[in-house]
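Trainee: Sharing a model prediction with you, sequence too.
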Amino acid sequence: MKVICAGIQKTGTKSVAEALRILGYEVHDVFQQYFYEEELWKKLLSNRITKEDYVEAFKDVDAVTDFPASVVWEEILKAFPDSKVILTLRSSEDEWYSSVKKHYEVAYNLIKVGWNDTLYTILTYLAGPLNRDFTNFTILFMNNAFGTRFPWGIAPEPILRSRYRQHNMYVRSRCPPRQLLIYNVKDGWGPLCEFLGVSVPDAPFPMKNVASSFVKEVTSNRGENDSGFSARSHKELVLRVSLFVVSLIVLLLYLICYLI
């Protein structure tokens, strides 16, 4: 482990993940952590985790970004004390809150039937086990990262703003200054490459997940660096929708024959 990205969600984490990949790092973002570090997070949730577990789980990983790693960045640093820590920030707290709000709006506009319990139950079945498991995983760790739980809606603005300030202040106060970069992705390659001690690549700095576009990409089977999540979930959805339609047709034919 060389780089631990401690920035909370919606602070440019997807952009930093892609930038580190361009620089040659093996990066585990949200989906990689979900697929490859599953046992680690189970131990964490059951309060059985040790420093050795972090060492074993991340021994072949160069960098981690976003949750769950950002929630336990300090524990990962204890396991890899020579790692560098990047705290990503937005230009202002208002900008961060607007981005979080936009993310929720995009996500919930894609599942409007979720507001109806019956329709949501059907949608959950059709989405398949992979989507259900990832949704539960997301809720667990995003709630921990934001410090609260508000299913089917954004947390109250004062709580979110407070959590953002608390997280950033804690990282600043607990991470050794020589190992910490406080970074805004708008600053581009310069500060990042200088901190990591690498040359600036001959490529534009990546800007990912602008206006929560990553949510749309994953749900429309166009996700990149998602460890095959969007493709697998799309297959599950197609299969289950097909079975659902066939079942309805069979039921309809049975009723017609019965009534006749």
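Mentor: In hand now; what should we look at?
Trainee: CA only for contacts and neighbour counts going forward, please
Mentor: OK.
Trainee: Pull the residues that contact whatever helix or strand residue 170 lives in.
Mentor: Using DSSP states H and E, residue 170 sits within helix 157-174. Outside helix 157-174, the residues within contact range by CA atoms under 8 Å, 6 or more residues apart in numbering are 6, 7, 8, 87, 93, 97, 146, 147, 180.
Trainee: swap the cut-off to 10 Å and go again
Mentor: 6-9, 70-71, 73-74, 85-89, 93-94, 96-98, 100-101, 145-148, 154-155, 180-182 (CA atoms under 10 Å, 6 or more residues apart in numbering).
Trainee: can you give me the strands for the stretch 151-260 of the chain?
Mentor: Using DSSP state E, counting those that start in this stretch, the strands of the stretch 151-260 of the chain run over 180-183.
Trainee: The stretch 1-150 of the chain now?
Mentor: Under DSSP E, counting those that start in this stretch, the stretch 1-150 of the chain gives strands at 3-5, 27-28, 63-64, 84-88.
Trainee: what's near enough to touch the closest residue to residue 68 other than its chain neighbours?
Mentor: Nearest residue to residue 68, sequence neighbours excluded (CA to CA, 6 or more residues apart in numbering): residue 141, at 5.8 Å. Residues near residue 141 by CA under 10 Å, 6+ apart: 41, 45, 67, 68, 69, 70, 71, 147.
Trainee: which ones among those residues are found in helices?
Mentor: Among these, the residues falling in helices (DSSP state H) are 41, 45.
Trainee: Output the strands of the stretch 1-150 of the chain in a markdown table; the columns should cover mean neighbour count.
Mentor: Shown next, in a markdown table, are the strands of the stretch 1-150 of the chain (neighbours: other CA atoms under 10 Å):
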| stretch | mean neighbour count |
| --- | --- |
| strand 3-5 | 24 |
| strand 27-28 | 24 |
| strand 63-64 | 27 |
| strand 84-88 | 24 |
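Trainee: Those: which one's closest to residue 197?
Mentor: strand 84-88 (11.0 Å; CA to CA).
Trainee: Tell me which other helices or strands that closest one touches.
Mentor: strand 3-5, helix 13-22, strand 63-64, helix 73-79, helix 157-174, strand 180-183, helix 189-196 (3 or more CA pairs under 10 Å, 6 or more residues apart in numbering; DSSP states H and E).
Trainee: The structure to be compared is supplied as follows:
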Amino acid sequence: MSLKNRLVEFKRRLQVYNKPKIFGIGANKTGTTSLKAAMDDLGFIVGDQRKGELLLEDWAHRDFSNIIKLCRQGQFFQDVPFSLPNTYVILDNTFPNSKFILTVRDSAEQWYNSITKFHGKKWGKDGQIPTKEDLVNADYIFKGRAWRANRLIFDTPENQPYQKDRLLSFYNNYNDNVKYYFRTRPDDLLVLNVGEKGAYKKLCDFLKVESKRKEFPWKNKTINK
């Protein structure tokens, strides 16, 4: 790393030193991109999402050392691997006094429709739900990464990578486990449906910040679709 890059990194770490961490732990396609935009707009130092995505294999092997290291470079993090099972438990123990935001949809059915529609547009043939072949040939980060992610995250048959019942169970179980884990600590977890009226104020109240905005700065909006 060059001296200039080292100075940039040092200044960044100095900015977040001793500041509490905030983690968006909602499953992908629950308004996480809009939450990220809101956190950036509110002045929080948002971590590098792509660096997080590259740590999927670390998460799969339950090696959280690099994930923890990444967390020292920012204040707010979301998406993979922060949206995956077990991560929030490790982060909660590693970074005391952190805040967690569990973004949710109106229902598991709505989430399923959103994630399959989104992935269909990215990787499916004619917008259809992607098959194994589609995912294997998808060029995202690297060829086949979409298939690898599907295998590591979802317990679905290879010939039905988006089997509905399995994905609905994944979504419901994950959310239930998060809420159960924080059941005695309501001040540390915010369950947030960004599509609901008043959601932005709810976020600001939870973070104890003020904003002139009234609504979320929408990104990738599919909340009502």
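Mentor: Thanks, I have the structure now. The structure presented is a predicted model; accordingly, all values stated were derived computationally and were not measured.
Trainee: Superpose the two chains and report the TM-score.
Mentor: Put the two chains on top of each other and the TM-score (TM-score structural alignment, normalised by the length of the second structure) is 0.72; 196 aligned residues with a CA RMSD of 3.3 Å.
Trainee: sorry, back to before: can you add distance to residue 124 of the first structure and give the helices and strands packed on strand 84-88 of the first structure back as CSV?
Mentor: Formatted as CSV, those follow (distance: least, CA to CA, whole Å):
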stretch, distance to residue 124 of the first structure
strand 3-5, 32
helix 13-22, 27
strand 63-64, 30
helix 73-79, 32
helix 157-174, 27
strand 180-183, 38
helix 189-196, 41
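Trainee: Out of the ones you listed, which one sits most buried?
Mentor: Comparing these by mean neighbour count (mean count of other CA atoms under 10 Å), strand 63-64 ranks first with a mean of 27.
Trainee: which bit of the second structure covers it?
Mentor: The aligned range for strand 63-64 of the first structure in the second structure is 76-77, by TM-score structural alignment.
Trainee: In PyMOL, how would I select the buried members of the contacts of residue 141 of the first structure?
Mentor: Selection of buried members from the contacts of residue 141 of the first structure for PyMOL, criterion 16 or more other CA atoms under 10 Å:
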select buried, resi 41+67+68+69+70+71
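Trainee: Among the contacts of residue 141 of the first structure, find me the one that's closest to residue 189 of the first structure.
Mentor: residue 70 (21.6 Å).
Trainee: What distance do you get for the closest residue to the closest one other than its chain neighbours to residue 131 of the first structure?
Mentor: Nearest residue to residue 70 of the first structure, sequence neighbours excluded (CA to CA, 6+ apart): residue 6, at 4.5 Å. Distance of residue 6 of the first structure to residue 131 of the first structure, given as CA to CA, to the nearest Å: 26 Å.
Trainee: and of the strands of the stretch 1-150 of the first structure, who's closest to residue 240 of the first structure?
Mentor: Closest among the strands of the stretch 1-150 of the first structure, using CA to CA: strand 27-28, at 29.8 Å.
Trainee: which bit of the second structure covers that closest one?
Mentor: So strand 27-28 of the first structure sits over residues 46-47 in the second structure, by TM-score structural alignment.
Trainee: outside of that stretch, which residues touch it?
Mentor: Against stretch 46-47 of the second structure from outside (CA under 10 Å, 6+ apart): 22, 36-37, 39-40, 70-78.
Trainee: Report the contact partners of the residue most central in space within the second structure.
Mentor: Against the mean C-alpha coordinate of the second structure, by CA atoms, centre = their mean, the closest residue is residue 79 at 2.3 Å. Neighbouring residues of residue 79 of the second structure by CA under 10 Å, 6+ apart: 23-29, 32-33, 36, 49-50, 52-53.
Trainee: Swap in 7 Å and give it another go.
Mentor: Counting by CA atoms under 7 Å, 6 or more residues apart in numbering, residue 79 of the second structure touches 28, 32, 49.
Trainee: For stretch 205-222 of the first structure, buried residues please.
Mentor: For stretch 205-222 of the first structure, using 16+ other CA under 10 Å, the buried residues are 205, 206, 207, 208, 209, 212, 214, 215, 216, 218, 219, 221.
Trainee: Quickly note the distance from the counterpart of the fourth one in the second structure to residue 58 of the second structure.
Mentor: It stands for residue 208 of the first structure. Using TM-score structural alignment as the criterion, residue 208 of the first structure maps onto residue 219 of the second structure. Using CA to CA, we find residue 219 of the second structure at a distance of 28 Å from residue 58 of the second structure.
Trainee: repeat for residue 110 of the second structure
Mentor: 30 Å.
Trainee: go on, residue 13 of the second structure?
Mentor: For residue 13 of the second structure, the distance to residue 58 of the second structure equals 23 Å [CA to CA].
Trainee: Residue 182 of the second structure now?
Mentor: Using CA to CA, we find residue 182 of the second structure at a distance of 25 Å from residue 58 of the second structure.
Trainee: what does residue 213 of the second structure give?
Mentor: Distance from residue 213 of the second structure to residue 58 of the second structure, by CA to CA: 37 Å.
Trainee: now do residue 151 of the second structure
Mentor: 14 Å.
Trainee: same question, residue 124 of the second structure
Mentor: Distance from residue 124 of the second structure to residue 58 of the second structure, by CA to CA: 27 Å.
Trainee: now swap in residue 4 of the second structure and tell me
Mentor: If you go by CA to CA, the gap between residue 4 of the second structure and residue 58 of the second structure works out to 29 Å.
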